[in-house]
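Visitor: just need the structure, nothing else, for what follows:
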Amino acid sequence: MAPPTFSHEFTGALFQGKTSFSTGLFIDGEFREGAEGKTIDVINPSTGAVLTTIAEGAKPDVDAAVKAAQTAFDTTWGLNCPAAERAELIGKLARLMERDTDELSAIEALDNGKTFTWARDVDITFAIQTFKYYAGWADKLTGQVLETDERKLVYTRHEPIGVVGQIIPCASRLCVSWNFPLLMFAWKVAPALATGNTVVLK
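Guide: Reported below is the predicted structural model:
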């Protein structure tokens, strides 16, 4: 069964429009409900009202996510995806975020209880810049050949390590200091992808 969809109509002065997206866990290219069927309330920090509920992940979901990430690493990413292609794909993500800057800013403002302008000029702008920055590095990370003597060849080679587990602190009443979840997402995910790793993100 497909997880529910969250929809919201924005009517502010700076952005008007409707947004809609799944509230499920994104694993192996699809949104799904949590294995235990539990949900977590998403609170609007500026009003205290419940915006929606999202699927809560459990151990079976983590296992499925790690398995999917390992499969991707072994088949289509990692050393199977040339660095120049990784750079292009990460750059494409940045360009898509630029295209949808206003909608992403409105969503981030709603989720974090901040102004649209702040979300646009800080959160979204810096997240885009982070993805562009690491896209630029993807094909420039190289090893070295070290001088020793004529009988030896000494060199270093950089290789991805595989599946990377990453945690973004929540933005609830219990941890109000974490006000930049999308930006923290970019800081964690962009360098991992640029160096050929796959990611399981909480």
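
Visitor: going forward, measure contacts and count neighbours with C-alpha atoms only.
Guide: Noted.

Visitor: which residues in the chain form strands?
Guide: Assigned by DSSP state E, the strands in the chain fall at 5-11, 16-22, 25-27, 30-32, 39-43, 50-55, 145-146, 154-155, 163-166, 198-201.

Visitor: among these, which is the most enclosed?
Guide: Of all the strands of the chain, strand 198-201 carries the top mean neighbour count, a mean of 21, counting by mean count of other Cα atoms under 10 Å.

Visitor: sequence B follows; please return its structure for comparison with A:
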Amino acid sequence: CGNMGGALLRRWQAEGLGPVTVIDPAARALPPGVVALPRPPETGKPDIVVLAVKPQVWASAVLPLAGRLGPMTLVISVMAGISTTDLARLFPGAGIVRAMPNTPAMVGQGMTALFTKDGDLVQGAAEALFQPVGQTLWLTDEAQFDTVTAISGSGPAYVFHFIEALAAAGAANGLDPAMAMRLARQTVIGAAALAAHDGASSAATLRER
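Guide: Next comes the predicted model:
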């Protein structure tokens, strides 16, 4: 289920949601107690299918699921660049939701953008699934996903890279590397907590202070 799928799975497990079966021919590093199969089971229809594979292989990866879903199955895609129209062609009649979560979902601090064309019932089911992993935001235009992916989907990597660079600069200026990393990590953690706590002040105001 990959980095993003794994982050969601761990949070859902912590919230007692399930049971969950991972379909992956090379599943690894899964949480304890999660069933992993190389292909979809021969019987039964899932309530929810989460598609968390690389976009370039999505068609071949999900083809075994075509025709296997029930009329009430909810299909949630966390794949970048694959539209709800693409998914509806493969899963006609299913409720389809696109989602762009991020890896802080693993600790319940994620930001997930969501989009569906399939009405309030589908929207409510998806909301219930993603609320335990952090905040949610419903998009009115599917085209907004490109920008959302850049900001919140990829954004955590830039924060982690900033921590790396800050710590490296500290070490380059004579600090013990472990000390520099501790300073860098807590500085970013504290600044983020302050931004969350002081929601009335803009980021510019916090910076100026």
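
Visitor: any idea what the TM-score comes out to?
Guide: Once superposed, the chains reach a TM-score of 0.22 (TM-score structural alignment, normalised by the length of the first structure), with 86 aligned residues with a Cα RMSD of 6.4 Å.

Visitor: ok, back up a step: tabulate the strands of the first structure (JSON lines), appending distance to Ala192 of the first structure.
Guide: Compiled in JSON lines, the strands of the first structure are given as follows (distance: least, Cα to Cα, whole Å):
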{"stretch": "strand 5-11", "distance to Ala192 of the first structure": "29"}
{"stretch": "strand 16-22", "distance to Ala192 of the first structure": "25"}
{"stretch": "strand 25-27", "distance to Ala192 of the first structure": "18"}
{"stretch": "strand 30-32", "distance to Ala192 of the first structure": "21"}
{"stretch": "strand 39-43", "distance to Ala192 of the first structure": "27"}
{"stretch": "strand 50-55", "distance to Ala192 of the first structure": "25"}
{"stretch": "strand 145-146", "distance to Ala192 of the first structure": "24"}
{"stretch": "strand 154-155", "distance to Ala192 of the first structure": "23"}
{"stretch": "strand 163-166", "distance to Ala192 of the first structure": "7"}
{"stretch": "strand 198-201", "distance to Ala192 of the first structure": "7"}
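
Visitor: which one of those strands lies closest to Ala84 of the first structure?
Guide: strand 198-201 (16.4 Å; Cα to Cα).

Visitor: and the closest one, what does it pack against?
Guide: helix 59-75, strand 163-166, helix 181-194 (3 or more Cα pairs under 8 Å, 6 or more residues apart in numbering; DSSP states H and E).

Visitor: which among the strands of the first structure is found nearest to Glu85 of the first structure?
Guide: strand 198-201 (14.7 Å).

Visitor: ok, back up a step: pipe the helices and strands packed on strand 198-201 of the first structure into TSV and attach distance to Gly136 of the first structure per row.
Guide: Below are those laid out as TSV (distance: least, Cα to Cα, whole Å):
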stretch	distance to Gly136 of the first structure
helix 59-75	21
strand 163-166	21
helix 181-194	9
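
Visitor: out of those, flag the one nearest Ile90 of the first structure.
Guide: Comparing these by Cα to Cα, helix 181-194 comes nearest, at 7.4 Å.

Visitor: got the buried residues for that closest one?
Guide: Of all the residues in helix 181-194 of the first structure, those buried under the rule 16 or more other Cα atoms under 10 Å are 181-194.

Visitor: and that helix, what does it pack against?
Guide: Partner elements for helix 181-194 of the first structure (3+ Cα pairs under 8 Å, 6+ apart): helix 83-99, helix 125-137, strand 198-201.
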